[in-house]
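A.B. asks: Sequence plus the predicted model coming up.
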Amino acid sequence: MTPINFEQVKDRLAPAMKGGAGQIKREIKRGVAMCYQTSNGKVFAIVRPEGQELVFVAVAGAGLAHVAHEFVFFAKMKGFKSIRYHTKNPHFLAKGVNALSVKPQLIEVRNAMFGNNEYIYRIKIQ
């Protein structure tokens, strides 16, 4: 994964940021979150560290199944013990996540008053 300027890809990431766009932009400005693109240049991700865990805040692009292992390798090389991600549409990620040899574990479901529930997953890195 290669760092990329958020301004270059903010429109592509907009659907993944949804209601959190303002906070995500502030975290990027403060250097808390960083924006990356995969080696094939087709998938973009905003990530932030939380202790020993790398949180994928927003992911957008095509062909997640082809680069899912790159996310795990990136986190492992940076010294993280796990990856966490939140989604309101787990079926959108199913194909990409199924490509991983290490399967994510559902750790929490946050019930929504309106719209879709939020599903929180963790991938433990060996």
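C.D. replies: Looks like it came in fine.
A.B. asks: C-alpha only now, for contacts and for neighbours.
C.D. replies: OK.
A.B. asks: contacting residues around Thr87?
C.D. replies: Neighbour list for Thr87: 118-120 [criterion: CA atoms under 8 Å, 6 or more residues apart in numbering].
A.B. asks: and those residues as TSV, adding distance to Lys42, neighbour count and secondary structure?
C.D. replies: Converted to TSV, these look like this (distance: CA to CA, whole Å; neighbours: other CA atoms under 10 Å; DSSP: H, G, I helix; E, B strand; the rest coil):
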residue	distance to Lys42	neighbour count	secondary structure
Glu118	25	16	strand
Tyr119	25	17	strand
Ile120	24	18	strand
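A.B. asks: let's bring in a second one:
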Amino acid sequence: MKVSLTSWPYVVPDKLLKACGDDFKSIRNSVQDNESNLYHFQGDNTDLFMVIRSEGSEMVVVCVGGEGIKEAGQYLIENAQKLGFTSIRYHAKNPAVHRLYSGYGFGGEEVERVYKIALGGK
């Protein structure tokens, strides 16, 4: 598998745009301000983008878009351990995502639920 650290693309691929959802601008700004990193995972069954940041000893997966989380997830776990992280955290709005990830060995336990209150606008 080839994993590339990349800068925020001028033309954002649909899979990344969809993964960012309503948080597109803040995620883009976080990558552009070097608070998070954007990686492109490519392989036989893998073509996905992942935005990651660190919070102390915890690796935080901000968003994932594309195909191949099974392969990319295992790669991520192995490399997080090598880098000294003690845990990986991700948020999933849809419980089906957690079930899918769990089937690939990348599930973990639920430790919090996140809620958002929209104030005006959309």
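C.D. replies: Arrived safely. Note that the structure is predicted; figures quoted are calculated from it, not measured.
A.B. asks: start and end residues in structure 2 for the longest helix anywhere in structure 1, please.
C.D. replies: Determined from DSSP state H, the single longest helix within structure 1 is helix 64-77. Using TM-score structural alignment, helix 64-77 of structure 1 corresponds to residues 69-82 of structure 2.
A.B. asks: May I see the buried residues of that stretch?
C.D. replies: 69-73, 76-77, 80 (16 or more other CA atoms under 10 Å).
A.B. asks: give the contact list for the closest residue to Ala33 of structure 1 other than its chain neighbours.
C.D. replies: Using CA to CA, 6 or more residues apart in numbering and skipping residues adjacent in sequence, the residue nearest Ala33 of structure 1 is Arg48, 4.3 Å away. Applying CA under 8 Å, 6+ apart, we find Arg48 of structure 1 in contact with 32-34, 54-57.
A.B. asks: Relative to Val43 of structure 1, which of those residues is nearest.
C.D. replies: Phe56 (12.4 Å; CA to CA).
A.B. asks: Name the secondary structure element that contains the closest residue to the closest one other than its chain neighbours.
C.D. replies: With CA to CA, 6+ apart as the criterion, Phe56 of structure 1 has its nearest non-adjacent residue at 4.5 Å, and that residue is Val47. Using DSSP states H and E, Val47 of structure 1 falls within strand 43-50.
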